[in-house]
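Engineer: Give me a model of this one.
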Amino acid sequence: MKTRGFWRVLRRGAMGLAALLALGILVLVMDGYTAFGRRATGARRERMERSPQWKDGRFDNPQPLVNHYGEMLTSALQASPHTNPTEPLQVAPIDPARFRTPPPTGLRLTWLGHSTLLVELDGHRILTDPVWSERVSPYTWVGPTRWFAPPIALADLPPIDAVVISHDHYDHLDMGTVVALKDSKAVFIVPLGVGAHLESWGIPVERIVELDWWERTQVGGLEVVATPARHASGRQVLDKDATLWAGYALVGPKHRVFFSGDTGLFPAMADIGARLGPFDVTMIETGQYHRTWPDWHIGPEQAVLAHQMLRGKAMLPIHWALFGLAYHGWTEPAERVRAAAALASVPLLLPKPGQSLEPDAAQAESPWWPALSWETAEQHPILSTGMPVTATQPGSRP
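Structural biologist: Prediction:
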């Protein structure tokens, strides 16, 4: 009888734990449901399935993404002691009056942190991967927190002509920011499938333009071309690679710039440079890398190599200095890209968050970040797989 009673109590305990777990999952789903977005259906889904990038029910990279899961877990125990600033970064607020005067050179870039930039190009204003929320997460109570407040309020931005979004990960597609821009006149230019998220958040369908790789659209006198990238997508467990990812070439009458989004190194970067370059500026992701996910993020040295493949003139590193998403020190991407650019004789733009630069008139500046310990390329190489030749020294070409 005692044994029977013991198993009865054990079963009830297990059932109770299962019920609590189910309740917890239900709460998480309900809390994040709106931010998860929506799946593409109907004509949008049919168009996705006609894409050359669509394979076996999802989008696919020509070069697979390699992950070393075991080392990924153990490397977390060896993370830099400087993955986040010890104190919030002090960033000077932007006076909106700055944007009342057009840039004399016709091209002005204002980096707002991570992958968010205001690009003023030949009379057009483009916002890239805008993130104004406190966290990059479907929830307001958990997830990576920004290191500084936005240098300018969304309401204080000048009129925006186009918002380009590279993919639907939370640090690039921020629901709160998208909803706040709902009543603007901006056109949202996104990869295939991402329009379903935007439409579910109230963006009018006539202001959404979805592009496959190499497709283009016109915004006034500006041409926006979606370019290949090597990455992934997904906003919850069951939607991996259900939408496409991309970079963008922004081509104006006099200037052209490249925005990488998130990417590993891949051969078609040379095709982008040949077909759409040369670029006055390349804005290439440089941070949030690790050798255990070598194809998801390109790393500083390969970013310089990509800049050369793209036929860029000046390079502005992005995807760093706002969120802690990797194991490296927060200043390491800047230190390593400076060293790599110097070896390759690549002109580098490293503005403070909120600083505006006109590449034709930009002057070299001293580092604005503190001097902290960091790992070199030799200590921690980032080498994307599947390349004809991998290069540990910047300046060489695959």
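Engineer: use CA for all of it now, contacts and neighbours both
Structural biologist: Noted.
Engineer: what ranges do the helices span in the stretch 201-350 of the chain?
Structural biologist: Here the stretch 201-350 of the chain has its helices, by DSSP state H, counting those that start in this stretch, at 268-276, 300-309, 332-344.
Engineer: now, of these, which is deepest in the fold?
Structural biologist: Among those, helix 300-309 has the highest mean neighbour count (mean count of other C-alpha atoms under 10 Å), at a mean of 27.
Engineer: Show the subsequent helix or strand relative to the host helix or strand of residue 75.
Structural biologist: Secondary structure assignment for residue 75, by DSSP states H and E: helix 69-75. Sequence-wise, the next helix or strand downstream of helix 69-75 (DSSP H and E) is strand 107-111.
Engineer: Pretty sure residue 58 sits against residue 241.
Structural biologist: Yes: assessed by C-alpha atoms under 8 Å, residue 58 is found in contact with residue 241 at 5.6 Å.
Engineer: How far away from the center of its chain is stretch 30-50?
Structural biologist: 20 Å (C-alpha atoms, centre = their mean, to the nearest Å).
Engineer: That stretch: which residues count as buried?
Structural biologist: Buried residues in stretch 30-50, counted by 16 or more other C-alpha atoms under 10 Å: 32, 35-40, 44-45, 47-49.
Engineer: Just put those in TSV and tack on secondary structure.
Structural biologist: Below are the buried residues of stretch 30-50 laid out as TSV (DSSP: H, G, I helix; E, B strand; the rest coil):
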residue	secondary structure
32	helix
35	helix
36	helix
37	coil
38	coil
39	coil
40	coil
44	helix
45	helix
47	helix
48	helix
49	helix
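Engineer: Could you give the number of residues near residue 253?
Structural biologist: Neighbour count of residue 253, defined by other C-alpha atoms under 10 Å: 11.
Engineer: Show me the contact partners of the helix holding residue 75.
Structural biologist: When contacts are defined by C-alpha atoms under 8 Å, 6 or more residues apart in numbering, helix 69-75 is touched by residues 292-293, 327.
Engineer: Proceed likewise with the subsequent sequence, for comparison:
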Amino acid sequence: MKRRSLLTVASAATVMTLGGVGYAAHRRGRNPYYRGPTSDHFDGLRFFLPEQATDKALSDVLRWQAKRQREPWPKSFPSPYPADRPPERVAGLRVVLIGHASYLVQVAGRNILIDPVFAKRASPVRFAGPKRVNPPGIAFADLPPIDAVLVTHNHYDHLDGPSLARIWQAHQPLIVAPLGNDTILRGYDDTMHVETRDWGQSVDLGDGLQVHLVPANHWSARGVNDRRMALWCAFVITSPRGVHYHVGDTGFGDGSLFSDIRARFGPPRLATLPIGAYEPRWFMHAQHVDPAEAVRAFALLGAEQALGHHWGTFQLTDEGVERPAEALTAALGGAGIAPGRFLALRPGQVWEV
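Structural biologist: Here you go, the predicted model:
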């Protein structure tokens, strides 16, 4: 197999982790995940965000893979924080990064997991693809009782089916996901209780907590023929402890996504924002913010505090393992924002009110 003429197995698994990045099958067909009425962001087959084009041609993927200037990552990049052993419940707000984009949010007596990934690889296969370089910041056995799980979208670094099935079997939580993802999730355990919603809709978690699904400049796919056939989202959690805005993946676009959140919900108490997987910019800018754009989003939101994720655990793109944190520090300095207001979290690191 010639290295430059075909994708290696590992590179192919990386592409699949990002959901078949760049390859859009535009032929008409049947959506295997969702059947519903057309709308201003669903054409009957695929979902879309108006005026936000993220699709790339297969030739773009091949160009990226053939000409990659990938900065090597270490085989191990351990967190300076020990694995957290969270309390069973908290009355306030306590947030822990498990790794990559996986969080445990404990708020007002409820325990919520967001995009929980405990797998050794963010990949559709066990033998190839991005391998984690640090263990989860909370051991699975140390999870407190889980009341709800929020899934932003179906890429393999956010939707880890075997881990979600294991969480369901152990905790029986309510699972909230965008339209179409229930079909994918029940493929791992057909007894899962999955509540799906569209953008602009909400789920009541009880005790004054609600989770709202809002748009993101991103897309979805588990393979090469199902691009944008399941919806993707960001989440807003409203609770007695304030507004928490969480983004799994997004491009910056024109910035209106962030100003719209502020207009609808008010300035968030907390924003959890991605800061990694952004190089090369010509390929990634429409779907992944870089640290400077994350700082711009933080400013548009008017958030009191931000936490950065989506870096330092799985190498999905070309930047080095420490570059996102370094670039975030530089961007905060350039914007005159105190470094403590936007932290690049490491696995096991705790932030709490």
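Engineer: returning to that earlier point: want to throw the buried residues of stretch 30-50 of structure 1 into JSON lines with distance to residue 140 of structure 1?
Structural biologist: Formatted as JSON lines, these follow (distance: C-alpha to C-alpha, whole Å):
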{"residue": "32", "distance to residue 140 of structure 1": "9"}
{"residue": "35", "distance to residue 140 of structure 1": "11"}
{"residue": "36", "distance to residue 140 of structure 1": "13"}
{"residue": "37", "distance to residue 140 of structure 1": "16"}
{"residue": "38", "distance to residue 140 of structure 1": "19"}
{"residue": "39", "distance to residue 140 of structure 1": "22"}
{"residue": "40", "distance to residue 140 of structure 1": "25"}
{"residue": "44", "distance to residue 140 of structure 1": "30"}
{"residue": "45", "distance to residue 140 of structure 1": "30"}
{"residue": "47", "distance to residue 140 of structure 1": "34"}
{"residue": "48", "distance to residue 140 of structure 1": "31"}
{"residue": "49", "distance to residue 140 of structure 1": "34"}
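Engineer: Rebuild the helices of the stretch 201-350 of structure 1 as TSV, extending it with distance to residue 237 of structure 1.
Structural biologist: Formatted as TSV, the helices of the stretch 201-350 of structure 1 follow (distance: least, C-alpha to C-alpha, whole Å):
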stretch	distance to residue 237 of structure 1
helix 268-276	29
helix 300-309	29
helix 332-344	29
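Engineer: Number of residues surrounding residue 92 of structure 2?
Structural biologist: The local packing of residue 92 of structure 2 (other C-alpha under 10 Å) involves 14 other residues.
Engineer: When residue 58 and residue 241 of structure 1 are compared, which one has more neighbours?
Structural biologist: Set side by side, residue 58 of structure 1 and residue 241 show more neighbours around residue 241, with 21 against 15, by other C-alpha under 10 Å.
Engineer: aligned partner of that one in structure 2?
Structural biologist: Aligned against structure 2 by TM-score structural alignment, residue 241 of structure 1 finds its counterpart in residue 228.
Engineer: Nearest to residue 319 of structure 1, out of the helices of the stretch 201-350 of structure 1?
Structural biologist: helix 332-344 (9.2 Å; C-alpha to C-alpha).
Engineer: Quick check: which helices or strands does the closest one pack against?
Structural biologist: helix 300-309 (3 or more C-alpha pairs under 8 Å, 6 or more residues apart in numbering; DSSP states H and E).
Engineer: What residues in structure 2 pair up with the helix it packs on?
Structural biologist: The alignment of helix 300-309 of structure 1 onto structure 2 (TM-score structural alignment) spans residues 291-300.
Engineer: Measure the mean distance from that stretch to structure 1 post-superposition.
Structural biologist: Once fitted to structure 1, stretch 291-300 of structure 2 is off its aligned match by 1.0 Å on average (mean C-alpha distance after the TM-score superposition for structure 1).
Engineer: Now for the counterpart of residue 324 of structure 1 in structure 2, how many residues are close by?
Structural biologist: In structure 2, residue 324 of structure 1 lines up with residue 315, judged by TM-score structural alignment. For residue 315 of structure 2, the count of nearby residues is 25 (other C-alpha under 10 Å).
Engineer: what's the closest non-adjacent residue to residue 315 of structure 2?
Structural biologist: Leaving aside its sequence neighbours, residue 315 of structure 2 sits nearest to residue 130 (C-alpha to C-alpha, 6 or more residues apart in numbering; 5.8 Å).
Engineer: hang on, the one you found packs against residue 123?
Structural biologist: Yes: with contact defined as C-alpha under 8 Å, residue 130 of structure 2 reaches residue 123; the gap is 6.6 Å.
Engineer: Which residues are in contact with each of these two?
Structural biologist: Taking C-alpha under 8 Å, 6+ apart as the contact rule, residue 130 of structure 2 and residue 123 both touch 13-14, 17.
Engineer: Show me which of those residues are buried.
Structural biologist: 13-14, 17.
Engineer: Could you export these to TSV, including columns for secondary structure and distance to residue 307 of structure 2?
Structural biologist: Below are these laid out as TSV (DSSP: H, G, I helix; E, B strand; the rest coil; distance: C-alpha to C-alpha, whole Å):
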residue	secondary structure	distance to residue 307 of structure 2
13	helix	28
14	helix	25
17	helix	23
